[in-house]
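Trainee: Sequence first, predicted model second:
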Amino acid sequence: MKVGVDPSLCEAHGECVAILPEVFDLDDDEVLQIREGELASAEEAPAQRAVVACPKGALRLSR
């Protein structure tokens, strides 16, 4: 499973970073950075929570 972001929707609220900082990060310009590659199985449930928690609906999971 992979996670992606629609940068036109992301407003850098940081909910995803708080839930899964190993995958999500905000850079110095408040732009969301997502670790590349597949999520580890232990990261899938928190990533799903991060997608749901995003106030702008900017995150997506894909297989």
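Mentor: It's in. Numbers count the residues shown, from 1 in each chain.
Trainee: Going by C-alpha atoms from here, please, whenever you check contacts or count neighbours.
Mentor: Fine.
Trainee: for this structure, which helix is longest?
Mentor: For the chain, the longest helix by residue count, based on DSSP state H, is helix 41-53.
Trainee: And that one, what's buried?
Mentor: Buried residues in helix 41-53, defined by neighbour count with 16 or more other Cα atoms under 10 Å: Glu44, Ala47, Gln48, Ala50, Val51, Val52, Ala53.
Trainee: this is the other structure I want to compare:
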Amino acid sequence: MFYFVLRFAQMNGIDLYDSLAEKIAKNNEKYPAVSRRTATRSITNSEPTFNMKKYGARPDR
């Protein structure tokens, strides 16, 4: 698959390095690193969503 992407870019005059750099810059503007870190903390500090008592799961399995 990678070969076809490279070949497509070559045939259409697309510079993959510049395109990737632009995409990364856009993603950094849209999703700043600070918000990703706080989102990760809020997920890891939250309570587990699966209740073993409610669904009858045994912890030894």
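Mentor: Received, thanks. This is a predicted model, so every value here is computed, not measured.
Trainee: Overlay the chains and give the TM-score.
Mentor: The TM-score (TM-score structural alignment, normalised by the length of the second structure) is 0.25; 21 aligned residues with a Cα RMSD of 2.7 Å.
Trainee: nearest to Leu59 of the first structure, of the buried residues of helix 41-53 of the first structure?
Mentor: Val51 (5.2 Å; Cα to Cα).
Trainee: Hmm, the closest one is touching Leu59, no?
Mentor: Yes. Counting by Cα atoms under 8 Å, Val51 of the first structure touches Leu59, with 5.2 Å between them.
Trainee: what is in contact with these two at once?
Mentor: Common neighbours of Val51 of the first structure and Leu59, using Cα atoms under 8 Å, 6 or more residues apart in numbering, do not exist here.
Trainee: picking up where we left off before, export the buried residues of helix 41-53 of the first structure to a markdown table and tack on distance to Lys2 of the first structure?
Mentor: Shown next, in a markdown table, are the buried residues of helix 41-53 of the first structure (distance: Cα to Cα, whole Å):
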| residue | distance to Lys2 of the first structure |
| --- | --- |
| Glu44 | 9 |
| Ala47 | 9 |
| Gln48 | 11 |
| Ala50 | 13 |
| Val51 | 12 |
| Val52 | 15 |
| Ala53 | 17 |
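Trainee: quick one: which of these is nearest to Ala18 of the first structure?
Mentor: Lowest distance from Ala18 of the first structure to those (Cα to Cα) belongs to Ala50, with 8.6 Å.
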